[in-house]
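Peer 1: Okay, sequence plus prediction incoming.
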Amino acid sequence: MTTQDQMPKLLGDLIARNSTKLTEADTRLLDVLIRDPIRAAMENGKDVSSRAGVHPASAVRLARRLGFKGYPEFRGFLQSNLMEGGGDFENPAARMAARLVRAEEGSLLASVLDSEIAALQQVRNAVSDAEIRVFSEALRDCRRVLIFGRGHSAALSSLISLRLNRSGYEAIDLGNQMHQLPELLATLRQDDIVWLLAFRRVSPLVQEIRKVAAEKQAKVLALTDLRSARIDPAPQHKISVSRGGAGESQSLVVPMTIANAIILDLAAIDDGRSLRSLGAFKAFRGESGLSPVLL
């Protein structure tokens, strides 16, 4: 039997290696697996055979022809491929299914918590206080902060903007001002900051905003995960950190924690500006007749 170390990493490669051994029943099974590899990684051999319209033992025979001891071992191969982010499963649904696979034998909540805790623990060694200080000093000394993120990072962009404004800094969440994006970028100055957020991949719009910032000579900060593609031109300052391994929850808590640390450090170095602004905001909220829901 082929050892696991010699096994191809992807299902497509495994099929190609054993194509001369495959029967008509095998082909029908593989068609079912390839059309829905996420479901295939979750089902047993009997269920897969039923969907393919072949004998219940056909899935076991296929697994053995592909070099596995039985279908459970083949299913383990599919699950590993799912969790390691192989090309067969590179889509959002696959990533969610991978997390379900990891939690299959235990509590789903416990699995998510373990993933988040592990991701947060590695931040301690991955990001230094000096890197946090570089960001906070840039924010302290700027005229205005323009923050931009797409997808999941849009939620963090909104939170950063809210916290900076309450701390007395003019901050604009560009994602909430898309209808005025050209006008806002046209007014960029050398003493402005553009803070970019990019997780998993860098959207074309992030690249375009970076290009405009370079033309306007505005300083650019970037908070990204390790899988994010390169931003070009490179930001003046960048923090990149893992949000979790393959098959694990891709934590939003990690970048949010880093952003919170930056804003907290900003309050420590801006001669009371943040604290005074927060105090004034609290007083205004208490004295105004505006609905607390709106504040």
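Peer 2: Perfect, I can see it now.
Peer 1: going forward, measure contacts between C-alpha atoms and count neighbours the same way
Peer 2: Noted.
Peer 1: where do the helices sit along the protein?
Peer 2: Taking DSSP state H, the helices of the chain run over residues 11-17, 24-35, 37-42, 45-52, 58-65, 71-83, 92-102, 108-126, 129-140, 153-166, 181-186, 204-216, 253-269, 273-287.
Peer 1: Using JSON lines, lay out these together with mean neighbour count.
Peer 2: Below are the helices of the chain laid out as JSON lines (neighbours: other C-alpha atoms under 10 Å):
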{"stretch": "helix 11-17", "mean neighbour count": "14"}
{"stretch": "helix 24-35", "mean neighbour count": "16"}
{"stretch": "helix 37-42", "mean neighbour count": "20"}
{"stretch": "helix 45-52", "mean neighbour count": "18"}
{"stretch": "helix 58-65", "mean neighbour count": "21"}
{"stretch": "helix 71-83", "mean neighbour count": "21"}
{"stretch": "helix 92-102", "mean neighbour count": "19"}
{"stretch": "helix 108-126", "mean neighbour count": "15"}
{"stretch": "helix 129-140", "mean neighbour count": "17"}
{"stretch": "helix 153-166", "mean neighbour count": "19"}
{"stretch": "helix 181-186", "mean neighbour count": "13"}
{"stretch": "helix 204-216", "mean neighbour count": "16"}
{"stretch": "helix 253-269", "mean neighbour count": "18"}
{"stretch": "helix 273-287", "mean neighbour count": "15"}
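Peer 1: The ones you listed into JSON lines, with extra columns for distance to residue 225?
Peer 2: Listed next are these as JSON lines, based on distance: least, C-alpha to C-alpha, whole Å:
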{"stretch": "helix 11-17", "distance to residue 225": "28"}
{"stretch": "helix 24-35", "distance to residue 225": "30"}
{"stretch": "helix 37-42", "distance to residue 225": "25"}
{"stretch": "helix 45-52", "distance to residue 225": "36"}
{"stretch": "helix 58-65", "distance to residue 225": "37"}
{"stretch": "helix 71-83", "distance to residue 225": "18"}
{"stretch": "helix 92-102", "distance to residue 225": "16"}
{"stretch": "helix 108-126", "distance to residue 225": "11"}
{"stretch": "helix 129-140", "distance to residue 225": "15"}
{"stretch": "helix 153-166", "distance to residue 225": "11"}
{"stretch": "helix 181-186", "distance to residue 225": "25"}
{"stretch": "helix 204-216", "distance to residue 225": "15"}
{"stretch": "helix 253-269", "distance to residue 225": "8"}
{"stretch": "helix 273-287", "distance to residue 225": "28"}
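Peer 1: how about these, which one is nearest residue 197?
Peer 2: helix 153-166 (6.0 Å; C-alpha to C-alpha).
Peer 1: next up, a second structure to put side by side with the first:
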Amino acid sequence: MRFSALIERHQDLLTAADQRIVRELLANPTEAAFLSAASLAQRADVHPATAVRLAQKLGFGGYRELKAELQAEVINTTHPAERVRHRLAHVEQGSILADIIESDLAALRRIAEQVTEAEIDAAAKTLLAAGQVFLFAQGNATTLIEMMDRRLRRADFSTTVLRQQGRELAEHILALESGDVVLAFAFHSVPTGLTPLLQHAARIGATSILITDILGPLVKPRPQMTIAASRGLAEEYLTLTVPMAICNALILTIARLDQGRSLKALGRLAKLTRNIADVR
């Protein structure tokens, strides 16, 4: 349900302080959706707890869930063409390449503020313990699972790529078992197939890891692990630089923790590649 409809439904519960928060959110939804509870309250000139109480009155567990809902609404109501136009308008006569580099570098620097080394280590250890890794994504994010599929196979992992929908997706996850891991990627909105995949994984005892930007609180059922980092301003054209950096951190952390398994596998791959070349 859209934020404006939620406000209308719960109008009778809102205090004057709540209304001031609401006005801030409606006046500039794109910017306000990314403010912390404290920053939003400061703009509305109310107590910081007001934002939390408002979120709870609207049916959310806290401000974090409301914020994620607002961010997803901003993204879902912004057409891809509008995001491209916004980026072009921002660059004007400058260098598009320089602008992308600058914005991606800023987003990369913020990763350390949003993702901890402990989260990367925990995800890497979970992948190392997996019987098989099932990689799920749709849309542009399939680029990430193609990269992770190749790198995990080179590190001696058994992988299955899931980019299908409907019956085809169901056929591919028949092999998912307890002890396996689902590594999923989701941006902008919850992709078709992710919810039933997570439900199936939970039923059979498989572990799920989600790499995302702002969707974490909106994904149901909750994955056992979520690694979330902003890719930049929601209304702009965004790249996959940030999640790709997280993937690279996972692969290198696995290599650091696996007691030589990755390096040995790469050695076998190099030898096999030479043997195949010699046959020619």
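Peer 2: All right, it came through fine. Bear in mind that the values here come from a model prediction, so they are computed numbers and not experimental data.
Peer 1: Residue 237 of the first structure is nearest to which of the helices of the first structure?
Peer 2: The minimum distance between residue 237 of the first structure and the helices of the first structure falls on helix 129-140, with 7.3 Å, by C-alpha to C-alpha.
Peer 1: Relative to the second structure, which residues correspond to the closest one?
Peer 2: Residues 117-128 of the second structure are the counterpart of helix 129-140 of the first structure, counting by TM-score structural alignment.
Peer 1: Give me the mean distance between that stretch and the first structure.
Peer 2: Its matched residues in the first structure lie on average 0.5 Å from stretch 117-128 of the second structure after superposition (mean C-alpha distance after the TM-score superposition for the first structure).
Peer 1: Give me the contact list for that stretch.
Peer 2: With contact meaning C-alpha atoms under 8 Å, 6 or more residues apart in numbering, stretch 117-128 of the second structure is reached by 133, 181, 209, 225, 227, 249, 250, 251, 253, 254, 257, 258.
Peer 1: can we see that at 10 Å?
Peer 2: 133, 152, 156-157, 179-183, 207-210, 224-227, 246-247, 249-258, 261 (C-alpha atoms under 10 Å, 6 or more residues apart in numbering).
Peer 1: and if you look at stretch 101-111 of the second structure?
Peer 2: 95-96, 98-100, 228-233, 238-243, 245-246.
Peer 1: and if you look at stretch 283-295 of the first structure?
Peer 2: With contact meaning C-alpha under 10 Å, 6+ apart, stretch 283-295 of the first structure is reached by 277, 278, 279, 280, 281, 282.
Peer 1: Next, format these as JSON lines and append distance to residue 201 of the first structure.
Peer 2: JSON lines is the format used below for these (distance: C-alpha to C-alpha, whole Å):
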{"residue": "277", "distance to residue 201 of the first structure": "35"}
{"residue": "278", "distance to residue 201 of the first structure": "35"}
{"residue": "279", "distance to residue 201 of the first structure": "39"}
{"residue": "280", "distance to residue 201 of the first structure": "39"}
{"residue": "281", "distance to residue 201 of the first structure": "37"}
{"residue": "282", "distance to residue 201 of the first structure": "38"}
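Peer 1: From those residues, pick the one nearest residue 62 of the first structure.
Peer 2: Nearest member of these to residue 62 of the first structure, counting by C-alpha to C-alpha, is residue 278, at 65.4 Å.
Peer 1: The closest one -> the second structure?
Peer 2: Matched to the second structure by TM-score structural alignment, residue 278 of the first structure sits across from residue 266.
Peer 1: now swap in residue 219 of the first structure and tell me
Peer 2: Residue 219 of the first structure maps onto residue 207 in the second structure, by TM-score structural alignment.
Peer 1: Its match against residue 226, yeah?
Peer 2: No - with contact defined as C-alpha atoms under 10 Å, residue 207 of the second structure does not count as touching residue 226 (11.4 Å).
Peer 1: Report the set of residues contacting both of the two.
Peer 2: Here residue 207 of the second structure and residue 226 have residue 183 as joint contacts, going by C-alpha under 10 Å, 6+ apart.
Peer 1: ok, now how distant is residue 275 of the first structure from residue 266 of the first structure?
Peer 2: Here the distance between residue 275 of the first structure and residue 266 of the first structure works out to 10 Å (C-alpha to C-alpha, to the nearest Å).
Peer 1: Please enumerate the shared neighbours of those two.
Peer 2: Common contact partners of residue 275 of the first structure and residue 266 (C-alpha under 10 Å, 6+ apart): residue 167.
Peer 1: So for residue 159 of the second structure, what's the nearest residue that isn't a sequence neighbour?
Peer 2: Residue nearest to residue 159 of the second structure in three dimensions, not counting chain neighbours: residue 133, with 4.8 Å by C-alpha to C-alpha, 6 or more residues apart in numbering.
Peer 1: Give me the neighbour count for the one you found.
Peer 2: Residue 133 of the second structure has 26 neighbours, counted by other C-alpha atoms under 10 Å.
Peer 1: Also residue 141 of the first structure?
Peer 2: Per other C-alpha under 10 Å, the neighbour tally for residue 141 of the first structure reads 12.
Peer 1: dump the residue contacts of it.
Peer 2: 191, 192, 193, 270.
Peer 1: Distance-wise, check the match of residue 219 of the first structure relative to residue 186 of the second structure.
Peer 2: Using C-alpha to C-alpha, residue 207 of the second structure is found at 17 Å from residue 186 of the second structure.
Peer 1: now residue 114 of the second structure
Peer 2: Using C-alpha to C-alpha, one gets 17 Å for the distance from residue 114 of the second structure to residue 186 of the second structure.
Peer 1: what do you get for residue 156 of the second structure?
Peer 2: Shown here: residue 156 of the second structure relative to residue 186 of the second structure, a distance of 25 Å by C-alpha to C-alpha.
Peer 1: Looking at these two, which one has more neighbours?
Peer 2: residue 186 (23 against 17).
Peer 1: my guess is residue 40 of the first structure meets residue 52, correct?
Peer 2: No - applying C-alpha under 10 Å, one finds residue 40 of the first structure not in contact with residue 52, separated by 11.3 Å.
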